[in-house]
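A.B. asks: I'd like to go over a predicted model; first the sequence, then the structure.
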Amino acid sequence: MDSVEDGRVKPIDILLVEPNPGDTRLFTESFKDGSITNQIYAVGDGESALEFLHQRGEYESVPQPDIILLNFKLPGTSGEDVLARLRGDPKFSEIPVVVLTSSEVEEDIVRSNGVDADHYLQKPVESEDFVDFVQSIEAFWLTIVRDSSK
């Protein structure tokens, strides 16, 4: 999952907003197992995601992410609130957001609430399925890069 900048391919910065430490570890390991050389930053709640995006506090020196993987079931500030704030701020509105759901039912509920995500993906249940899951995120990213370069 790289982007093209001035004719060069560069790794992308990914912000993972995931409250489950086990899933965060599986995401991180799956990116490594898939030989994907991107930088993954992980936070566990909505408020930390907003702090990261606004580069405040402990996140003041982090880069703006190229893509956000957002779990909707977050403690405190919900994923829906995070996404609404992103879409309402011109500085962040162009960052692609992939909403992570745990089931088709949850995805249907999220979609029925009119959530303005770029893509929805169901998180895998089995740890061995995470590499395929990460590859589907990579395919989504490559589609965005191709579409934006036209």
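C.D. replies: Sure, I can see it.
A.B. asks: use CA for all of it now, contacts and neighbours both
C.D. replies: Noted.
A.B. asks: number of nearby residues for residue 146?
C.D. replies: 11 (other Cα atoms under 10 Å).
A.B. asks: Against residue 26, how distant is it?
C.D. replies: In this view, residue 146 and residue 26 are 28 Å apart by Cα to Cα, to the nearest Å.
A.B. asks: For my notes, confirm residue 114 occurs in a helix.
C.D. replies: No: applying DSSP: H, G, I helix; E, B strand; the rest coil, one finds residue 114 to be coil, outside a helix.
A.B. asks: next, the one to line up against it:
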Amino acid sequence: MKKKLNILLIEDNIIEVMKMDRTLSLLKLKHNIIKAKTADEAFEILKQKERFPDIILLDLNMPKISGIEFLSTLKSNDNLKHIPTIILTTSDNENDLNKCYKIGISGYILKPLKYEDYVKKIEIALSYWCINELKRY
């Protein structure tokens, strides 16, 4: 039986949130998705131990605080830096990619244009994290 993950999805685009929900439903995955539209909202969620995520899926293009700024703050916090953080973005900018890996991401996934390709990428990524031994609180 696959492990049920607590996933913090940080995404301000409602269409992308709906796409993730649809994908998990299609794949019949029962992971718990905690949603945040902004970095501030995500940090509030991270203060709540009962909603603590196993992994974070992070969009780079967000209002106020960018995904890279959020990532820098997250990875500089001793209580949060262990959380695997996967970038889920449309940015194929090599500078963004390099910055994110330098800060300490666990993966960088480009959102493909075709929905079928998106489903495959999400299925593979979440399957990988289901077999990992994750630090739980």
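C.D. replies: Structure's in. What do you need? Keep in mind that this is a model prediction, so the values were computed, not measured.
A.B. asks: Which residue lies closest in space to the alignment partner in the first structure of residue 112 of the second structure, excluding its sequence neighbours?
C.D. replies: Applying TM-score structural alignment, one finds that residue 112 of the second structure aligns to residue 124 in the first structure. Setting aside the residues directly before and after it, residue 124 of the first structure is nearest to residue 130 in space (Cα to Cα, 6 or more residues apart in numbering), at 6.1 Å.
A.B. asks: just checking, what packs against the host helix or strand of the one you found?
C.D. replies: Here residue 130 of the first structure sits within helix 130-148, counting by DSSP states H and E. Here helix 130-148 of the first structure touches strand 2-5, helix 21-33, going by 3 or more Cα pairs under 8 Å, 6 or more residues apart in numbering; DSSP states H and E.
A.B. asks: Mind checking those for the one nearest to residue 41 of the first structure?
C.D. replies: helix 21-33 (9.1 Å; Cα to Cα).
A.B. asks: Which part of the second structure matches the closest one?
C.D. replies: Under TM-score structural alignment, the match for helix 21-33 of the first structure is residues 14-26.
A.B. asks: So which bits of the matching stretch are buried?
C.D. replies: 17, 20, 23-24 (16 or more other Cα atoms under 10 Å).
A.B. asks: Residue nearest the middle of the second structure, spatially speaking?
C.D. replies: What sits nearest the mean C-alpha location of the second structure, by Cα atoms, centre = their mean, is residue 57, with 0.5 Å.
A.B. asks: quick one, what contacts the residue mapped onto it from the first structure?
C.D. replies: Matched by TM-score structural alignment, residue 57 of the second structure corresponds to residue 69 in the first structure. Residues near residue 69 of the first structure by Cα atoms under 8 Å, 6 or more residues apart in numbering: 14-17, 97-100.
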